[in-house]
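*Asks:* Provided below for reference: sequence and predicted model.
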Amino acid sequence: MVSARRPFWSRCIVLGLLAGPVGAFAGTQPLRFGVLPLQSPVALARLFIPLCAHLAKALHRPIVFATAPDFQRFMARAKKGRYDVLFLNPYLYRQLHGYRAVARIKGVPFIGLLITRQGRHIGPLTPRSLAGRSIAFPDPDAFAATLMVKEYLRARGVIVDTEMRPVYLRSQDSVILAVARGLVDLGGTWPWSLDQEPPAIRAQVRIVARTAPGPEMPIAVRDTMAPATVKALQNALIGLTGSVAGRAILRRMHIPAGFAIASPREYANIPRVLNPCAAPRRP
């Protein structure tokens, strides 16, 4: 029995473990599906526990949904091999050893969005107009929402960390809400998270700029995973679009086109280190 004192996100992990008929996976070692804390644990659980349940039935073994309070603790656990399957951004994937990309989101452009509150005047994206402005990010290592947005502004002469007032709010939800409520001038996010906000929140923000696209979000597995398990996982992910139940899971996740097979080569050119404090590029 789950204690009422435990936080909801902790109870969600237990629910993920119990996906599927009771006793169906007796004696089978669970796979831990680690999801980068892009949003609150509750929001991620709502999206990923149905996917874990579907994959558990396809692979005939329990799959445990897991996340972490922040990016740093998530990566520390990943580096210790605490997760068997990972859903994380391309930049952090390139920092890991012992994992390889086997699938990716399909049809969701991996771009950074610069957003502001409806009705707030921002002006041109120049050092003069943005000097001293507050800007919220989910985490320093959020690839699209932070690093790609900072690079976009750097290319226009704006060094965010020295000329603006950046704050880090741990999740995409918090950034979007802070912008919608007018608590900050600007925010960095990406389409997948913005699309999942309630219409009333989305109506309060507007997109100021979009970055160039990068490689789509990967799903990676430990190098030691058996080839047959990897193949079954890939087939289950690709096959989601082929059933009514699978398409319902994808609609809930805001990934209508589903997943595609991925190769580690697709992520070979992701820079290991981006330097948002570097001098801006000159024409």
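*Replies:* That came through, no problem.
*Asks:* C-alpha only now, for contacts and for neighbours.
*Replies:* Noted.
*Asks:* which SS class is the most centrally placed residue in the chain?
*Replies:* Central residue of the chain (CA atoms, centre = their mean): Leu38, 4.4 Å from the mean position. Judged by DSSP: H, G, I helix; E, B strand; the rest coil, the three-state class of Leu38 is coil.
*Asks:* chain neighbours aside, what residue packs nearest to it?
*Replies:* Ser171 (5.4 Å; CA to CA, 6 or more residues apart in numbering).
*Asks:* so who does that neighbour touch?
*Replies:* Ser171 makes contact with Pro37, Leu38, Gln39, Ser40, Pro138, Asp139, according to CA atoms under 8 Å, 6 or more residues apart in numbering.
*Asks:* now stretch 61-79: buried residues?
*Replies:* 61-71, 74-75, 78 (16 or more other CA atoms under 10 Å).
*Asks:* just the ones of those residues in helices?
*Replies:* Phe71, Phe74, Met75, Ala78 (DSSP state H).
*Asks:* ok, so of those, who is nearest Ile261?
*Replies:* Ala78 (21.8 Å; CA to CA).
*Asks:* which stretches in the protein count as strands?
*Replies:* Assigned by DSSP state E, the chain shows strands spanning 31-35, 63-66, 85-87, 99-105, 113-117, 134-137, 165-168, 186-189, 205-210, 218-222, 259-261.
*Asks:* turn those into JSON lines, columns for distance to Trp9.
*Replies:* Shown next, in JSON lines, are these (distance: least, CA to CA, whole Å):
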{"stretch": "strand 31-35", "distance to Trp9": "12"}
{"stretch": "strand 63-66", "distance to Trp9": "9"}
{"stretch": "strand 85-87", "distance to Trp9": "17"}
{"stretch": "strand 99-105", "distance to Trp9": "24"}
{"stretch": "strand 113-117", "distance to Trp9": "28"}
{"stretch": "strand 134-137", "distance to Trp9": "22"}
{"stretch": "strand 165-168", "distance to Trp9": "21"}
{"stretch": "strand 186-189", "distance to Trp9": "23"}
{"stretch": "strand 205-210", "distance to Trp9": "28"}
{"stretch": "strand 218-222", "distance to Trp9": "21"}
{"stretch": "strand 259-261", "distance to Trp9": "25"}
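*Asks:* A further structure is provided below for comparison with the first:
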Amino acid sequence: MVIKKILFVTLASISLSVAQACNKDQVKVENTYTVYVVPQLPAAQMYTKWAPVLQQIGKMTGLCFDLFVPATIPEFESEFIKGTPDFAFMNPYHQVMAYKSQGYIPLIADSKIKLEGIVLVKADSTLTKLSQLKGEKVAFPSPNAFAASLLVRSILAKEGIEIEPIYVKSHNNVYRSIIIGDVVAGGGVNNTYNREPVEIKNEVKILYRTPVFMPHPFSANPRISQRLRDQVIQAFLDLAQTDAGRKMLDEIQIPEPVKVNYKDDYLPLEKIGVEKFVVNGTN
């Protein structure tokens, strides 16, 4: 069965942790910067999507990037809270956490599609409303995945719907946990769900959609100079001017990059009441 084959390949692909994403022969070693990417999908998939983009951005800026894809979202969080990454692609509430802890500066985000949390169930499920999830097992990528977990769990709590959260490390695993029946429902986001193979999407359906927010930003540690930040921003914007560039950027969920800032685009998230659901130091 095709679904079983996809399940096996996807769930077995979470071993990659770090890889080189540039040719150091082309640039000076001191121009090397670390880029950490939130592991929404298995690490091997994230590397395959991000490495070509960073190679191209490196050519355009004369910089070199070391690409890190932590095995889990909590591991990713611990790194940016310590201020390890020079640059990071993070979820919107991670941006709030990173700004408060280390002053990370959002540079660009996608302008094409806003981020939307979704709750999914099996395609043949008889469930029609959130209240029917009371007492059930619901899968999430991690406690602090923003729209897929924090936002959904806060909405369920406000509605008085108590569930048993099950954290399965990635968005891929959420969708597949629903299909194989490990959980009744799961939290995801439009950007990862829309990129799933049709065989997976045919096996689930959307039960609920959250309000929408500015998507994941590509952010910089404040130790990165304004000049370098501007170079990176311009490179992303220029890359989007070609068909090939837009195709690469679509793979990393930034098909139409636009410059963003914390005050206008992410500060409002401080006021939506999800902070009480943040879990610190979870593996």
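*Replies:* Yep, it's here. Since we're looking at a predicted model, the values are computed, not measured.
*Asks:* coming back round to it: which one of the ones in helices among the buried residues of stretch 61-79 of the first structure is nearest Pro166 of the first structure?
*Replies:* Phe71 (17.2 Å).
*Asks:* picking up where we left off before, how close does the residue nearest to Leu38 of the first structure sit to Ala260 of the first structure?
*Replies:* In this view, Ser171 of the first structure and Ala260 of the first structure are 26 Å apart by CA to CA, to the nearest Å.
*Asks:* then Arg154 of the first structure?
*Replies:* 32 Å.
*Asks:* what residues in the first structure pair up with stretch 135-154 of the second structure?
*Replies:* Using TM-score structural alignment, stretch 135-154 of the second structure lines up with residues 132-151 of the first structure.
*Asks:* and that stretch, end to end?
*Replies:* Stretch 132-151 of the first structure: ends 18 Å apart by CA to CA.
*Asks:* check the offset of that stretch from the chain's centre.
*Replies:* Relative to its parent chain, stretch 132-151 of the first structure has a centroid offset of 14 Å by CA atoms, centre = their mean, to the nearest Å.
*Asks:* list the buried residues of it.
*Replies:* 134-151.
*Asks:* and what of stretch 224-241 of the first structure?
*Replies:* Buried residues in stretch 224-241 of the first structure, counting neighbours by 16+ other CA under 10 Å, are found at Val230, Leu233, Gln234, Asn235, Ala236, Leu237, Ile238, Leu240, Thr241.
*Asks:* okay if I get those residues as TSV plus distance to Val14 of the first structure?
*Replies:* Shown next, in TSV, are these (distance: CA to CA, whole Å):
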residue	distance to Val14 of the first structure
Val230	24
Leu233	21
Gln234	24
Asn235	25
Ala236	22
Leu237	22
Ile238	26
Leu240	24
Thr241	27
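*Asks:* so where do the helices sit in the stretch 101-250 of the second structure?
*Replies:* 151-158, 171-179, 190-193, 198-201, 226-239, 243-251 (DSSP state H, counting those that start in this stretch).
*Asks:* and the fifth one, what does it pack against?
*Replies:* This means helix 226-239 of the second structure. helix 43-61, strand 105-110, strand 257-259 (3 or more CA pairs under 8 Å, 6 or more residues apart in numbering; DSSP states H and E).
*Asks:* what span of the first structure lines up against the last one?
*Replies:* Counting by TM-score structural alignment, strand 257-259 of the second structure pairs with residues 259-261 of the first structure.
*Asks:* show me what contacts Phe48 of the first structure?
*Replies:* Contact partners of Phe48 of the first structure, counting by CA under 8 Å, 6+ apart, are Phe65, Met253.
*Asks:* circling back: winner for burial among the strands of the first structure?
*Replies:* Of all the strands of the first structure, strand 186-189 carries the top mean neighbour count, a mean of 30, counting by mean count of other CA atoms under 10 Å.
*Asks:* and that one, how far from the second structure on average?
*Replies:* Compared with the second structure after fitting, strand 186-189 of the first structure deviates on average by 0.2 Å (mean CA distance after the TM-score superposition for the first structure).
*Asks:* I would like the residues contacting that strand, please.
*Replies:* Residues contacting strand 186-189 of the first structure (CA under 8 Å, 6+ apart): 112-117, 133-138, 144-146, 149, 172, 175-176, 179.
*Asks:* repeat for stretch 199-216 of the second structure
*Replies:* Identification of contacts with stretch 199-216 of the second structure by CA under 8 Å, 6+ apart yields 2-3, 89-92, 109-110, 113-124, 127-130, 147, 151-152, 175-176, 178-179, 193, 265-266.
*Asks:* same thing but 6 Å
*Replies:* 90-92, 114-123 (CA atoms under 6 Å, 6 or more residues apart in numbering).
*Asks:* chain center to it: distance?
*Replies:* 14 Å.
*Asks:* of all the contacts of Ser171 of the first structure, which comes closest to His97 of the first structure?
*Replies:* Pro37 (19.7 Å).
*Asks:* show me what the closest one aligns to in the second structure.
*Replies:* So, by TM-score structural alignment, Pro37 of the first structure is matched to Pro39.
*Asks:* again with Gln95 of the first structure
*Replies:* Matched to the second structure by TM-score structural alignment, Gln95 of the first structure sits across from Met97.
*Asks:* could I get the helices and strands packed on helix 226-239 of the second structure in TSV, plus columns for distance to Ala19 of the second structure?
*Replies:* Shown next, in TSV, are those (distance: least, CA to CA, whole Å):
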stretch	distance to Ala19 of the second structure
helix 43-61	8
strand 105-110	23
strand 257-259	24
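*Asks:* these: which one's closest to Ile166 of the second structure?
*Replies:* Nearest of these to Ile166 of the second structure, taken as CA to CA: helix 43-61 at 20.1 Å.
*Asks:* against Ala248 of the first structure, how distant is the equivalent of Met60 of the second structure over in the first structure?
*Replies:* Using TM-score structural alignment, the equivalent of Met60 of the second structure in the first structure is Ala58. Distance of Ala58 of the first structure to Ala248 of the first structure, given as CA to CA: 16 Å.
*Asks:* and stretch 44-59 of the second structure against the first structure, how far off on average?
*Replies:* Stretch 44-59 of the second structure sits 0.8 Å off on average (mean CA distance after the TM-score superposition for the first structure).
*Asks:* what sits against the closest residue to Val149 of the first structure other than its chain neighbours?
*Replies:* Closest residue to Val149 of the first structure apart from its sequence neighbours, by CA to CA, 6+ apart: Gly112 at 5.5 Å. Gly112 of the first structure sits next to Ala144, Ala145, Met148, Val149, Thr189, Trp190, Arg210, Thr211 when contact means CA under 6 Å, 6+ apart.
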